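> I need the structure of the sequence given here:
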Amino acid sequence: MPGYVEDRWWTKRPDPATGKKRKTALYGKGKRYKVTGIPGVRARSFDAKGDADKWKARAQAQSLAGEFVDPRAGKVLLREYVESDWWPALTADPATLETIRGRVWTHVLPHLGELPIREIKVATLRIWLKTLEGKIGPGTANAVWAYLSNILECAVDDEKITRNPCKAKTISPPKVPERKARAWSRQQVAAVQAALPERFRIMVDLGVGAGLRQGEVLGLSVDDIDFQAGFLRVRRQVKKVGGALIFALPKGGKTRSVPLPGYLARQLKAHLGAFPPRDSTLPWGDPAIPETERQAKERAPQTHRLVVTSTRGHVIRRDSWNLRSWKPALAAAGVINDGAVVVRPHRTRPGGRKVLQFESSREHGFHSLRHTFASVQLDARESIVSVSNWLGHANPSITLRIYAHMMPEADGRGRAAMDLWFEGNPKKISPDSPSGPIGLAPGDLDDIPVEVSVAPQRTPTLAKASR
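As a prediction, this is how the structure comes out:
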């Protein structure tokens, strides 16, 4: 097998005159034994012959298997690797990249950035994880952990380290507590809607009547409404990237059509009559200045007649609208507590600026209207595939995971079906079903006590959701 250990201090061949080895020009300088000659493996020196032999054997085996990783490559600092290798190659939509950058540069690099990648061990991650969980919520901590794991996995692929310590068996990412989607009652929906300014009340109708996300409501155009066919076409959303608003495809890059109920159609016509749509122009996909002709074409501004605009006819900024309209409406309806006046620093006001601050209401966000839409559809026993398509989920399994607890109970019908099967009543069961229990004769089950309870009948309601 190729590879050998070279003594850097003494010549390989003895002096012909004396028969003894001679000192080389490197005698006494640096490490004495150098392992070299292994294909694809950079030479490495050691002080002791035994260490050189052990490393040579391991390097030869790894080289033969195509798995050799030079440990010296792991000397690069985590910050350097992220900035020079990982981040420049990362691809995602601008809003996602902004989120990732904020979390990595805030929660990963300040703690681990000055460590060489090869020195990031499981013990190091345990301490970092404990610090992380003390500062941020489990959901954010779980996402930050995933970003670090991806960085280290890329370092493995780039042959900087041999394994990803995030995948060790003795450590695991923070667990995200299960949060079941909760729908609102008809009374809650009506109360919140009534507390909103009149021009924004249609947003509630679109959320609860068509299951649109907030950004999709803000990006809905008059041209997306087909009153005659009875459909809404969800083709864009309004997003904020680095402080700038853009038009973009709906979440997941997936457009869809949603049935337009008669009530919602009437509400839309009334809203458009009271608040005529306004043309709004925004860049598409990315607010950054294009660097190529292709980018210029892809990011070309688009103009749409939006159904909902601000009082001045501008595109609505979600964060401002939530603070100034949505949360006050939630407080007025008794969904959250009243806001408190706080003073925040302001660059032009020496004494600061007084603002109304509300409690965190993640579970009572605009998404609650979407949950209510799903609740109504599932309670009416609408197909899970249809509901998934209307919500714009990638596949029905996602819909089931989020809304399974909202689906009507099926155990009562299942027990009744089994009773009919045991009775062998051909008029009440499918002709393809076996005519009776195999291997049992009539009367064989008479002595076995059976306790049966039948689930009460349910009628569709606007919102039935439990935690």
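> switch to C-alpha atoms for all contacts and neighbour counts from now on
OK.
> run a quick neighbour tally on residue 169.
A total of 8 residues lie near residue 169 under the criterion other Cα atoms under 10 Å.
> likewise the one 5 residues further on?
The number of residues packed near residue 174 is 20, by other Cα under 10 Å.
> from residue 200, how far off is the spatially closest residue to residue 327 that is not a sequence neighbour?
Spatially, and ignoring its direct neighbours in sequence, residue 327 is nearest to residue 358 (7.0 Å; Cα to Cα, 6 or more residues apart in numbering). Relative to residue 200, residue 358 is positioned 20 Å away (Cα to Cα, to the nearest Å).
> one more, so I can put them side by side:
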Amino acid sequence: MHGASEIAVDDEAIKKNPAKGRAAKVPAEKGGRTVAWSDDVVLRIVEGHAPEYRPIASVGAACGLRQGELWTDDKHIRARTYDELVWKPALFYAGVIAAPKTDRRGRRQYVSSRENGMHALRHYFASITLADGVNIKELAEYLGHSIPGFTLRLYTHMLPSSHERARKAVDSRLSRLFSLKSHVAVTEQAVVRSPTASWEPDDGLDTDQPQISL
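Model prediction:
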């Protein structure tokens, strides 16, 4: 909206950009940062499943699939049944949620939240792939996001620091440049050097000038 209005102003279609008015406010982000489970928690959750159901949690964590992509409700398993009788007990086993209470009919009642649903396995998948170098564009494809920008907004805080990788990339690509005698550090000696001094492109500084090593 803001960008389109700016173009309209430039084209003199409108006098002012309405998106710049006091009444126009950028919507606040809903919720906080997405938090991913650790490897140990995910392993404990898988262990908390009965053997016949472990592939569900394992594939969810390894592929980042949505619950609806893992299976569809049929006579073998239904989402609500799985959630109450398999998933939540596994969360309790892993220490993610508290012990259940028992209602009047003797049924176990677990207190959980949306953050602890199966969707959390997708967040775990995103966290481990980003940590090992998968880029946002590829992750968006794996997760089925049509817009990589959405993936970036969701997981940008999980991206590992690349300062050291950037330094190594520059060093490895420009090592030949750094080794040339003509490459000098920006020091006071280099700054005061006469701009009219002769320069030897193949062998660095003129021999009459003081040499500066890196």
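> related to what we said a few turns ago, what's the residue nearest to residue 327 of structure 1 aligned with over in structure 2?
Taking TM-score structural alignment, residue 358 of structure 1 has residue 110 as its aligned residue in structure 2.
> same question, residue 294 of structure 1
With TM-score structural alignment as the criterion, residue 294 of structure 1 has no equivalent in structure 2.
> for structure 2, which segments are assigned as helices?
Ranges of helices within structure 2 are 2-10, 39-47, 54-63, 67-70, 79-82, 88-93, 120-131, 136-143, 148-155, 163-173, 175-179, 188-191, based on DSSP state H.
> Throw those helices into a markdown table and include mean neighbour count, thanks.
Formatted as a markdown table, the helices of structure 2 follow (neighbours: other Cα atoms under 10 Å):
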| stretch | mean neighbour count |
| --- | --- |
| helix 2-10 | 14 |
| helix 39-47 | 17 |
| helix 54-63 | 18 |
| helix 67-70 | 12 |
| helix 79-82 | 12 |
| helix 88-93 | 22 |
| helix 120-131 | 21 |
| helix 136-143 | 17 |
| helix 148-155 | 16 |
| helix 163-173 | 10 |
| helix 175-179 | 12 |
| helix 188-191 | 11 |
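> let's have those helices in CSV, adding distance to residue 25 of structure 2.
Converted to CSV, the helices of structure 2 look like this (distance: least, Cα to Cα, whole Å):
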stretch, distance to residue 25 of structure 2
helix 2-10, 11
helix 39-47, 40
helix 54-63, 38
helix 67-70, 35
helix 79-82, 39
helix 88-93, 40
helix 120-131, 30
helix 136-143, 28
helix 148-155, 19
helix 163-173, 34
helix 175-179, 49
helix 188-191, 49
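> of those helices, which is nearest residue 100 of structure 2?
helix 88-93 (8.2 Å; Cα to Cα).
> and the closest one, what does it pack against?
The contact analysis (3 or more Cα pairs under 8 Å, 6 or more residues apart in numbering; DSSP states H and E) places helix 88-93 of structure 2 against helix 39-47.
> residues in contact with the helix it packs on?
Contact with helix 39-47 of structure 2 is made by 54, 57-58, 61, 90-91, 93-94, 96, 121, as judged by Cα atoms under 8 Å, 6 or more residues apart in numbering.
> picking up where we left off before, who has more neighbours, residue 358 and residue 200 of structure 1?
A count of neighbours by other Cα under 10 Å puts residue 200 above the other of residue 358 of structure 1 and residue 200, at 21 against 18.
> that one maps to what in structure 2?
Using TM-score structural alignment as the criterion, residue 200 of structure 1 maps onto residue 53 of structure 2.
> tally of neighbours for the closest residue to its match other than its chain neighbours?
Distance criterion Cα to Cα, 6+ apart; nearest residue to residue 53 of structure 2, sequence neighbours excluded, is residue 86 at 8.0 Å. When counting by other Cα under 10 Å, one arrives at 16 neighbours for residue 86 of structure 2.
> aligned to residue 86 of structure 2, what sits in structure 1?
Match for residue 86 of structure 2 (TM-score structural alignment): residue 325.
> that match and residue 196 touch, don't they?
Yes: the pair residue 325 of structure 1 and residue 196 qualifies as a contact (Cα atoms under 8 Å) at a distance of 6.4 Å.
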